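**Student:** give me coordinates for this.
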Amino acid sequence: MFGSYEHTTPAESSGGPTSHSSLRMKKLLIPVLGMALSLPAIAQQAPKPYGALPSARQLKWHDTEMYCIVHFTPTTFEDKEWGYGDADPKTFNPSNFDAEQIIRSAKAGGFRGIVCVAKHHDGFCLWPTKTTDYNISKSPFRNGKGDMVRELEQACRKNGMKFAVYCSPWDRNNKDYGTDKYLATYQAQLRELYTNYGPVFMSWHDGANGGDGYYGGARETRKINNLVYYDWDNTWKITRELAPDACIFSDVGLDVRWVGNERGFANETSWATFTPTSADGKSKGVPGNANDKDAPTGTRNGKYWIPAECDVSLRPGWFYHESQNNRVKTPQQLLDLYFKSVGRGAALDLGLSPDKRGQLHDIDVASLKGLGDLLRKTFGTNIAATAQVSATGSRGKAFPVKNMLDNDRKTYWASQDEVTTPELTIAWKKPATFNIVGIREAIALGQRIDGFAIDVWQDGQWKEVHKGTSVGALRLVRLPNYYSTEKIRLRITDSPVAVTVAELGVYAEPEQLVAPVIRRDKDGQVTISSPASVHAIRYTIDGSEPTASSAVYTKPFELKHPGTVKAKAFGASGSGATESVQFDIPSAGWSIDQNAAKAIDGDPQTVWYSPRSGKYPHTLTLNLGQSTTLKGFTFLPDGSDHRSGTVYGYQVWVSEDGQNWGDPVAEGRFDNIQNSPIEQRVLFRTPKAGKYLRFTATEPTDSKQTWANVAELGVITK
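**Tutor:** Just a heads-up that it's a prediction; the model follows:
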């Protein structure tokens, strides 16, 4: 949130082209080496640029950091995620559409732009296009005179928000899709959007490339060669011609890359440089056929500057579903995503889903406001601004340390060419309490830092509290604990060239005493963590309630027998909610068939999925290694937002030899498991001894999904 290249009015936000030399230091400026320096810098030249560099449009995009993408089409009224393309336009009839309510809610959350889904895969256009009759003019909205793209665009301009468009290349309604006639239609739609609704700060594209659809009534599956069908080189020339300041987003850039997941975060090591290829690495990549596995990290010293966008929906789905009203991400969850996206040099693109009224639900609005409040309280005061800052190996008076504290990304401190591991020290007259350190490089000169460490002065000596790798546009280090100290030190531990630091910040996040997360791996090692920084986590292993005198968690501990671990966060304002997890015997020494090791690894984030081509029932056989008296079993489904193949019905058997199974020891259904994907604990009618346990999934929650998922399968012995 701290420091910016420029904050413009809405009319300026996608204005005329600028060069790197427009990113200048204050007062009288003279261009040097593609950058601009103040007169005193003549004696101390700016560091030479390193590697791939961002364009002027990309620097503006970096300044945006947070924006939202809005999905609202007939699909909303069908209660689907992907429309088939056959919905009657008359179904699109929001009762009280309010563009300003949507835009103001996003702005209250700290977001600075909106991407309007002008056309999704169903092919329905939210503007009165001349390219197809399947558009908003055929709906009852505004008596057939409506233009939702225009209303969202105008609401953005009015509220000082940037505006962008997404027009899906895949069109499940268009009769010409899959033929050589369709491309002209798609390109014409882009021309209409750029010409009539600009300026836009992004042109957004995803990788959906054909499949089943309505296609003018054919109702068939159509496949295309995504390497050539959309002629991306010439299609994107339209963007460059009509929207020269728009960053092109897709799996491969050209300006911004997809991060490779829809969970909203980049890897902790995140490079803005990237070398895109096709999935097999043998040809040029295109949307839907790219090296997505490399996208979360990027490519160190990659060929191009193509930073990552982290997209994730506020709800489990991209479109509104009433059944998901109780699963809207909380402000605390959104803040965590902010640290893992923006705080790793990427951008956060949050999906908003208007309901059938055409407004965001009150729960969504409250969550957005809560995020905005947390951001303002956290980053409103830079504690480093009251400190004395010093540095080793400084380049000279043209690049003073005060540039790191002026809230201006155009100015920066730099080290001498021969100094690639400088140290920066922040010292206060009285101890300061903090839990966040923020660092920005002067990225107009490239991403330079390969490694860094943060030290805290404690008990008369330096104590290392964090080690990191990439920095780039922004690195926010959110420490697990608060520290009170008179000084901290940032050490650059690895850089190929002279170091630049544009902004340096120290912050104290409002204390959030949320329930800790308790995990145990297959070997019996228990870890306890907090989603937010805390002063201390206290825990018990005997089932008693943690108190201010309970053990403080400092490192993983061993629990190889059944037991209940309880933990609670403690802080200056008291204590938070208690988290309690009941563990049985760990899975060390177990084995399982069907290549389902992920189902017994103790990690709920790893999930076994049966083959998509399979059919129910799906069976897993667990070998416990020795005969054990079993009282029941535990089952944890995939709990991610985009899960599928959730098991509803089950049967379980126990055997001593893995051959003779007898009657099931348990059978039934997991009630409400689709909406509440939590651990299921099922007791057998009577305990039974055995070395083997067989779990059979007999029925899915969704009959169209013929596969099954298992995050964790366990046993109950106590």
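
**Student:** please make it C-alpha for all contacts and neighbour counts, starting now.
**Tutor:** Will do.

**Student:** hmm, W61 and R112 touching each other?
**Tutor:** No - at 10.3 Å, R112 does not count as touching W61 under the criterion of C-alpha atoms under 8 Å.

**Student:** identify each buried residue in the lengthiest helix in the chain, please.
**Tutor:** With secondary structure taken from DSSP state H, the chain has its longest helix at helix 362-379. Using 16 or more other C-alpha atoms under 10 Å as the test for burial, helix 362-379 gives 364-372, 374-375, 378-379.

**Student:** I'd like the structure of this one too, to check against the first:
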Amino acid sequence: MKLVTIQKNVLVIALTLFSINLKAQVRNPDVAKHLNQLQQQFVDLRFGMFIHYNIPTYANADWPDPDADPKLFNPKKLDANQWAKAAKSANMSYGCLTTKHHSGFCIWDTKSTDYSVMNSPYKKDVVKQFTDAFRANGLKVMLYYSILDTHHKLRPNQITPRHIEMIKQQITELLTKYGKIEALIIDGWDAPWSRISYDDVPFEDIYTLIKTLQPECLVMDLNGAKYPADGLYYTDIKTYEMGAGQRMHKESKVMPALACLPINTSWFWKTDFPTVPVRKPQEIVDGLIKPLNEASCNFILNVAPNRDGLIDDNAVASLKEVGKLWRNEGATAKLPALDLPIISSNIAIKKAANASWSDDMDIMDFANDDNYKSSWRSNAAVKAPWFEIDLKNEQAVNMVVVTEQKPNINTYALEYWNGVTWNKVFEGKNEERIKIHRFNRIWTSKVRIRILQSKESPSIAEFQVFNER
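**Tutor:** Here you go, the predicted model:
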């Protein structure tokens, strides 16, 4: 018990120091520059293997019974080296394994729950076998982790502090027991189908923990459906699950991205996989890898091992053909300099909003409803349009983000109320669609934008206010 207490105290100290370091990031361009280098390195990897292998493999369903018996997980021939060699044959650069999917079953030696591979007939740490095999074959290692956890009732409206502690414990295990992890791909968080928000499980807490444990580990949350394509919201890398209809858009600013699809008809192995044709090699190369790489997007192809723990022959054969058609030619196009990602809670959501005259169908409430598809629009007759968020009580603020449906507002002033008068934190020109402003922390109850020049009647999709650590 004393050892556990000491470990917790050390982690608290580390988190505190990292929190202090985050405060300095606002004024330290070197931090953003280093993240940009990691983002470029990730995109330059170009092509990797996603490995959906977990208890759903034994249920013939991507979403199995949350109380499925651990005894189901019983591979007879599991060979992570076979997975790695199949990836190498396709000239992939890395692999990523589903350590825990939505049903909560852990395939590593975790101390956080009994619902794990160690209580299955197999009783071996699959994550260790995966990381060892892929590194031995010269491949980089990434891990997938689901926040949504139906077995442990980590679901909407049921989340407790104990759940959050479990998440932190599991992530700590994954990032301290298996060497360097290039990226942690997170799923089941802030998605319409999971309904677990970044406030229910605080994103900034989890992001800080990951960066404390492994500062160079990229955080990728599979949230590409909700947020604007040309802004890094709650992720270091933009993500697109193509099978769910998510697609990259041609934006004025190129973003580091990841797109994913399975080689089979679904993510986890199904009984018909050995006989159903897999995705064609030429389609994988010419229709996915090449065009995505040209758009600064890394492509990860899911290959699902079967119940024996082996990749089926038809998938192995397809990967070999891919390797004959394609090789990694090195660095992709250089990414532009990017701001640090937004990781904090937006304190402006659904607060009282005021604005210059607008029609009721374009009223001010649409600019802080957490919906990027709706907007407040000032009436064209207004000569000096403005928009304001009333926080009611004085709060700490050090970042404001203004997002438009399209670039329109180009000159404006951002101001805060100090109880007596309005003070400026910015006045000038910014023609980006997503306008990010970080500044020294101030205390205020109101924040506003005064629009000085725009191409058309000004409109705002989201006016966001943050207090970053």
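
**Student:** more neighbours, R112 and W61 of structure 1?
**Tutor:** Taking other C-alpha atoms under 10 Å, R112 of structure 1 and W61 do not tie; W61 has more neighbours (24 against 21).

**Student:** mind checking how far that one is from W305 of structure 1?
**Tutor:** Distance, W61 of structure 1 to W305 of structure 1, using C-alpha to C-alpha, to the nearest Å: 12 Å.

**Student:** repeat that for L53 of structure 1.
**Tutor:** Distance from L53 of structure 1 to W305 of structure 1, by C-alpha to C-alpha: 6 Å.

**Student:** neighbour-wise, which of the two wins?
**Tutor:** W305 (27 against 21).

**Student:** with adjacent residues omitted, what lies nearest to that one?
**Tutor:** Nearest residue to W305 of structure 1, sequence neighbours excluded (C-alpha to C-alpha, 6 or more residues apart in numbering): T273, at 4.4 Å.

**Student:** on that earlier part again, which pair in the buried residues of helix 362-379 of structure 1 spans the largest distance?
**Tutor:** Longest distance between any two of these is 22.7 Å, between D364 and F379; criterion C-alpha to C-alpha.

**Student:** which one is the aligned residue in structure 1 for L78 of structure 2 nearest to, not counting chain neighbours?
**Tutor:** The equivalent of L78 of structure 2 in structure 1 is F97 (alignment by TM-score structural alignment). Closest residue to F97 of structure 1 apart from its sequence neighbours, by C-alpha to C-alpha, 6+ apart: G358 at 4.0 Å.

**Student:** who touches the one you found in this structure?
**Tutor:** Counting by C-alpha atoms under 8 Å, 6 or more residues apart in numbering, G358 of structure 1 makes contact with 72, 94-99.

**Student:** which stretches in the stretch 151-300 of structure 2 count as strands?
**Tutor:** For the stretch 151-300 of structure 2, strands defined by DSSP state E, counting those that start in this stretch occupy the ranges 183-187, 218-221, 238-241, 257-262, 297-302.

**Student:** mean neighbour count and distance to V10 of structure 2 for the ones you listed - can I get that in TSV?
**Tutor:** TSV is the format used below for those (neighbours: other C-alpha atoms under 10 Å; distance: least, C-alpha to C-alpha, whole Å):
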stretch	mean neighbour count	distance to V10 of structure 2
strand 183-187	21	23
strand 218-221	22	23
strand 238-241	23	32
strand 257-262	23	34
strand 297-302	26	36
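
**Student:** tell me which of those strands lies nearest to T16 of structure 2.
**Tutor:** Minimum separation from T16 of structure 2 across the strands of the stretch 151-300 of structure 2 (C-alpha to C-alpha) falls at strand 218-221, 19.7 Å.

**Student:** touching the closest one from outside, list them.
**Tutor:** Contacts with strand 218-221 of structure 2, where a contact means C-alpha under 8 Å, 6+ apart, come from 38-39, 182-187, 189, 207, 210, 234-239.

**Student:** which of the contacts of G358 of structure 1 are buried?
**Tutor:** Counted by 16+ other C-alpha under 10 Å, the contacts of G358 of structure 1 give 72, 94, 97-99 as buried.

**Student:** ok, of these, which one's closest to I224 of structure 1?
**Tutor:** F72 (26.3 Å).

**Student:** OK, contacts around the alignment partner in structure 2 of that closest one?
**Tutor:** Residue pairing (TM-score structural alignment): F72 of structure 1 is matched to Y53 of structure 2. Applying C-alpha under 8 Å, 6+ apart, we find Y53 of structure 2 in contact with 97-98, 268-269, 304-305.

**Student:** looking at the contacts of G358 of structure 1, which are in helices?
**Tutor:** Short answer: the contacts of G358 of structure 1 in helices (DSSP H) are A99.

**Student:** could the contacts of G358 of structure 1 go into TSV alongside distance to G632 of structure 1?
**Tutor:** Below are the contacts of G358 of structure 1 laid out as TSV (distance: C-alpha to C-alpha, whole Å):
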residue	distance to G632 of structure 1
F72	45
P94	49
S95	51
N96	52
F97	51
D98	52
A99	53
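
**Student:** closest one of the contacts of G358 of structure 1 to V517 of structure 1?
**Tutor:** Of the contacts of G358 of structure 1, the one sitting nearest to V517 of structure 1 (C-alpha to C-alpha) turns out to be F72, at 35.1 Å.

**Student:** thinking again about what came up before, which element is the residue nearest to F97 of structure 1 on?
**Tutor:** Secondary structure from DSSP states H and E places G358 of structure 1 outside every helix and strand.
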